[in-house]
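Colleague: Need a 3D model of the sequence below.
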Amino acid sequence: MSMNRESAETLALRALGWLAAQEDLIGVFMGASGASAEDLRVQARDPEFLGAVLDFITMDDNWVVAFCEAEGLDYTAPMAARQMLPGGAQVHWT
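Modeller: Now for the predicted structure:
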């Protein structure tokens, strides 16, 4: 999958939809991010918020696997998408 900004945002929207359907995870995400249900709807168009969704999902390999298997994606897709969104550039300290 070739990743550009538009495809990264689309993947992140899919991730948000998947996350919203996970009753055990959506509350954790909302608690960690401080987002309300209304924020999920309103900020779904914000690339920085979508980056936060991908940041959350990529915190746990099991979440990545579950999302990618549900969406038919390669396991590297969420991180590739994250790198295309604001704040997602890899930091090299050396």
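Colleague: Please count neighbours and contacts with C-alpha atoms only from this point.
Modeller: Fine.
Colleague: residue ranges for the helices of this structure, please.
Modeller: 5-21, 23-33, 37-42, 47-57, 61-71, 77-84 (DSSP state H).
Colleague: Now mean neighbour count too, for these, in a markdown table please.
Modeller: Shown next, in a markdown table, are the helices of the chain (neighbours: other C-alpha atoms under 10 Å):
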| stretch | mean neighbour count |
| --- | --- |
| helix 5-21 | 18 |
| helix 23-33 | 13 |
| helix 37-42 | 12 |
| helix 47-57 | 21 |
| helix 61-71 | 15 |
| helix 77-84 | 21 |
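Colleague: so who does the residue nearest to the spatial centre of the chain touch?
Modeller: Of all residues in the chain, the one closest to the mean position by C-alpha atoms, centre = their mean is L54, 2.2 Å from it. Contacts for L54 (C-alpha atoms under 8 Å, 6 or more residues apart in numbering) come out as A12, A15, P78, M79, A81, R82.
Colleague: now the other sequence, so there's something to compare against:
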Amino acid sequence: MLDRRLAKPASVDAEQLAIDALGYIASEPNLMGRFLDLTGIEADGIRQAADQPGFFVGVLDFLLANENDVVAFSHATGTPLEAVQIARDKLDRGPAS
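Modeller: Next comes the predicted model:
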């Protein structure tokens, strides 16, 4: 029987998951092209953009906007699908007070 429990928000390293997602996007030329086109970021400006608030939320939003993309990321990295949304929500809330 498959374990269908959802990942707990506290157990998801949101920033690392977003970094992994960016690495995955960068490794897929078609995805990277779409990401750059949609964001208006130049390829050589990614590092600078990554320092901006909300950048990693945008990375995860990009993946979540297309079911095929988020499923492919999940399969390629072994990341549970629900963890992507959990990470996105955690990053959007900002650091815990």
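Colleague: Just put the contacts of L54 of the first structure in CSV and tack on distance to R45 of the first structure.
Modeller: Formatted as CSV, the contacts of L54 of the first structure follow (distance: C-alpha to C-alpha, whole Å):
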residue, distance to R45 of the first structure
A12, 10
A15, 13
P78, 17
M79, 19
A81, 15
R82, 15
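Colleague: Among these, which one lies nearest to N62 of the first structure?
Modeller: P78 (12.7 Å; C-alpha to C-alpha).
Colleague: Could you tell me how far that closest one is located from M1 of the first structure?
Modeller: 11 Å (C-alpha to C-alpha, to the nearest Å).
Colleague: Kindly report the same for R45 of the first structure.
Modeller: 22 Å.
Colleague: ditto for A37 of the first structure
Modeller: Taking C-alpha to C-alpha, one finds A37 of the first structure at 31 Å from M1 of the first structure.
Colleague: and what of E48 of the first structure?
Modeller: Relative to M1 of the first structure, and taking C-alpha to C-alpha, E48 of the first structure is found at 22 Å.
Colleague: ok, now Q22 of the first structure?
Modeller: 25 Å.
Colleague: out of those two, which sits in the busier spot?
Modeller: Neighbour count, other C-alpha atoms under 10 Å: between Q22 of the first structure and M1, Q22 has more, with 12 against 9.
Colleague: and the gap between whatever residue of the second structure lines up with that one and F73 of the second structure?
Modeller: The alignment partner of Q22 of the first structure in the second structure, by TM-score structural alignment, is E28. According to C-alpha to C-alpha, E28 of the second structure and F73 of the second structure sit 10 Å apart.
Colleague: Check V84 of the second structure too.
Modeller: Taking C-alpha to C-alpha, one finds V84 of the second structure at 9 Å from F73 of the second structure.
Colleague: try I86 of the second structure
Modeller: In terms of C-alpha to C-alpha, I86 of the second structure sits 15 Å off from F73 of the second structure.
Colleague: Among the contacts of L54 of the first structure, pick out the one closest to A32 of the first structure, please.
Modeller: Nearest member of those to A32 of the first structure, counting by C-alpha to C-alpha, is A15, at 16.4 Å.
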